[in-house]
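**Student:** Make a model of this:
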Amino acid sequence: MTIKNIVIFGASGQIGQNATATALKQGYKVRALLRDPSKMPNDMREQIEVINGDVTNESDVKKAVEGQDAVVVTLGTRNDLAPTTVLSEGMKNIVAAMKSSGIDIVSVCISAFLFYEPEKVPAIFHAINADHMRMYECLKESGLKWIAIFPPHFTDEPSGKYTVKHDSSPGRMISKKDLGAFMVECLSNPEHYNKVCGIAQDKTEV
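**Tutor:** Model prediction:
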């Protein structure tokens, strides 16, 4: 199936904006579910279809997913590291909406901490990491063509050369632009389906 229409969850965030920019540049029609549309830059917001809603609301998510060909998930809590279930609840709603709409391709940005043994994750990240794990478990059980991206620290560096490895992290940092771009580009690359993708800038580029 040719992908023409993409819905992005978390489009107003750092990675979401870069994913949106890539999708628009590559000619996709983009829809975004936004709790606060004012957080999306005006020039970008004018080029996409905005649905005002919340990822924890099943009907909002279903409305956002209907009629799309693929899904990009860049949900986050910004700098809030407190215990939460918002990310995993949102993921469950997205998976359910995709199944009911017959859509099966989704890329999801989670965290490179999932490559670690739980006891090796810094304590400050334990609570948020637990919800990241719940997101990942939801994906694995979904039966969809999912791509789970576990990025390391992301930076404001310009785009450069980067490496993608399955099931391990190839480095310690990645440009936000490259991460956002990969989240869109991997949708049409079956080699990444049902894989965990580590991504990092090549050392010569850092």
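**Student:** contacts and neighbour counts: CA atoms only from here.
**Tutor:** Will do.
**Student:** Tell me which stretches of the chain form strands.
**Tutor:** 5-9, 29-34, 49-52, 70-73, 105-109, 145-150, 153-155, 162-166, 173-175, 195-201 (DSSP state E).
**Student:** Let me have these in CSV, extended by distance to residue 186.
**Tutor:** Formatted as CSV, the strands of the chain follow (distance: least, Cα to Cα, whole Å):
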stretch, distance to residue 186
strand 5-9, 13
strand 29-34, 16
strand 49-52, 22
strand 70-73, 10
strand 105-109, 7
strand 145-150, 8
strand 153-155, 18
strand 162-166, 11
strand 173-175, 16
strand 195-201, 10
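**Student:** Could you save those strands as JSON lines and add columns showing distance to residue 85 and mean neighbour count?
**Tutor:** Formatted as JSON lines, the strands of the chain follow (distance: least, Cα to Cα, whole Å; neighbours: other Cα atoms under 10 Å):
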{"stretch": "strand 5-9", "distance to residue 85": "16", "mean neighbour count": "26"}
{"stretch": "strand 29-34", "distance to residue 85": "18", "mean neighbour count": "22"}
{"stretch": "strand 49-52", "distance to residue 85": "21", "mean neighbour count": "16"}
{"stretch": "strand 70-73", "distance to residue 85": "15", "mean neighbour count": "26"}
{"stretch": "strand 105-109", "distance to residue 85": "16", "mean neighbour count": "25"}
{"stretch": "strand 145-150", "distance to residue 85": "18", "mean neighbour count": "25"}
{"stretch": "strand 153-155", "distance to residue 85": "22", "mean neighbour count": "15"}
{"stretch": "strand 162-166", "distance to residue 85": "27", "mean neighbour count": "18"}
{"stretch": "strand 173-175", "distance to residue 85": "26", "mean neighbour count": "24"}
{"stretch": "strand 195-201", "distance to residue 85": "22", "mean neighbour count": "23"}
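**Student:** before we go on, could you also do this sequence so I can check it against the first one:
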Amino acid sequence: MTKIVVFGAGGKAGRAIVAEAASRGHEVVAVVRDTTRYADLSGSGVEVVAGDVTDQSQVAALVKGAGVVVNAVAPGAGDNMATFFTAAAGALVNAVAETGGGRLVAIGLSAYLDAAPGVRVMDTPGFPAQFQDFAKAHAAALDVLREAPATVEWSVVVPAMEFDPEGERTGAYRAGDTGMLADADGASRISYRDFAIAVLDEAEQGAHPRTHFAVAY
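**Tutor:** Below is the predicted model of the structure:
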């Protein structure tokens, strides 16, 4: 059993990750901004606590003694999207380095996977302009991880282009590299529940140290 701290536990991906971690017998600390809104997350092996992922002192206290730290956060209505992801990544990296808070596993974004060698999806002509700022902010957080001290073991699990919140848990997925993954019909998709399996596998095994990798069917 490992102590796993999940930041952003109240979101769709966070909830799936908390459930998967608890089902495997881990001790889970589910970090949310407002515990009164997420009381339903509590259960066997799951403790719900309040925390601000951009506050390094809070983060350090929460991750101390953890075997794995998962970053599944997303900005809220009052957050500055341009700085939120980098602030969260920076606080997590510093806290893990300071406390020895275990392996850091983050949730990535398909926009910065490679559509072709050396060409990210977000840099292709057809990428929607309205999503550029979000993609750039997410990609900047990946750069923060790349600059992390060598003592910080991190990896980023990147979901497929179609991230299905209603999809079943089939127990199957493929893990690739930094390129976009698609099936034989050209579809790039994964359910949240199967994505959570990939996140927990990475949390337990650390098979992709200090890099990001795609997950899809």
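**Student:** follow-up on the earlier one: of all the strands of the first structure, which one is nearest residue 116 of the first structure?
**Tutor:** strand 145-150 (10.9 Å; Cα to Cα).
**Student:** mind checking the longest helix of the second structure?
**Tutor:** Identified as the longest helix of the second structure according to DSSP state H is helix 81-99.
**Student:** That helix vs the first structure - mean distance after superposition?
**Tutor:** On superposition with the first structure, the mean distance recorded for helix 81-99 of the second structure (mean Cα distance after the TM-score superposition for the first structure) is 1.0 Å.
**Student:** Just give me how far that helix sits from the chain centre.
**Tutor:** Relative to its chain's centre, helix 81-99 of the second structure lies at 13 Å (Cα atoms, centre = their mean, to the nearest Å).
**Student:** Which elements pack onto that helix?
**Tutor:** helix 56-63, helix 132-146 (3 or more Cα pairs under 8 Å, 6 or more residues apart in numbering; DSSP states H and E).
**Student:** Pick the most deeply packed of these.
**Tutor:** Neighbour counts (mean count of other Cα atoms under 10 Å) averaged over each of these peak at helix 56-63, with a mean of 19.
**Student:** what's the mean deviation for it versus the first structure?
**Tutor:** Mean deviation for helix 56-63 of the second structure: 1.3 Å (mean Cα distance after the TM-score superposition for the first structure).
**Student:** State the span of the first structure onto which that helix is aligned.
**Tutor:** Following TM-score structural alignment, the partner segment of helix 56-63 of the second structure in the first structure covers residues 58-65.
**Student:** what does the matching stretch contact?
**Tutor:** Residues outside stretch 58-65 of the first structure that contact it (Cα atoms under 8 Å, 6 or more residues apart in numbering): 7, 31-33, 51-55, 71, 93-94, 97-98, 101.
**Student:** swap the cut-off to 10 Å and go again
**Tutor:** 5-9, 31-34, 49-55, 71, 89-103 (Cα atoms under 10 Å, 6 or more residues apart in numbering).
**Student:** Give the full set of residues in contact with the residue most central in space within the second structure.
**Tutor:** In the second structure, the residue lying closest to the centroid (Cα atoms, centre = their mean) is residue 107, at 2.1 Å. Going by Cα under 10 Å, 6+ apart, residue 107 of the second structure touches 13-14, 70-74, 138, 142, 155-159, 195-196, 199, 212.
**Student:** Quick one: map it onto the first structure.
**Tutor:** In the first structure, residue 107 of the second structure lands on residue 109 (TM-score structural alignment).
**Student:** With residue 202 of the second structure instead?
**Tutor:** Using TM-score structural alignment, residue 202 of the second structure sits opposite residue 186 in the first structure.
**Student:** Correct me if wrong: its match contacts residue 193.
**Tutor:** Yes - contact criterion Cα atoms under 10 Å: residue 186 of the first structure and residue 193 qualify, at 8.4 Å.
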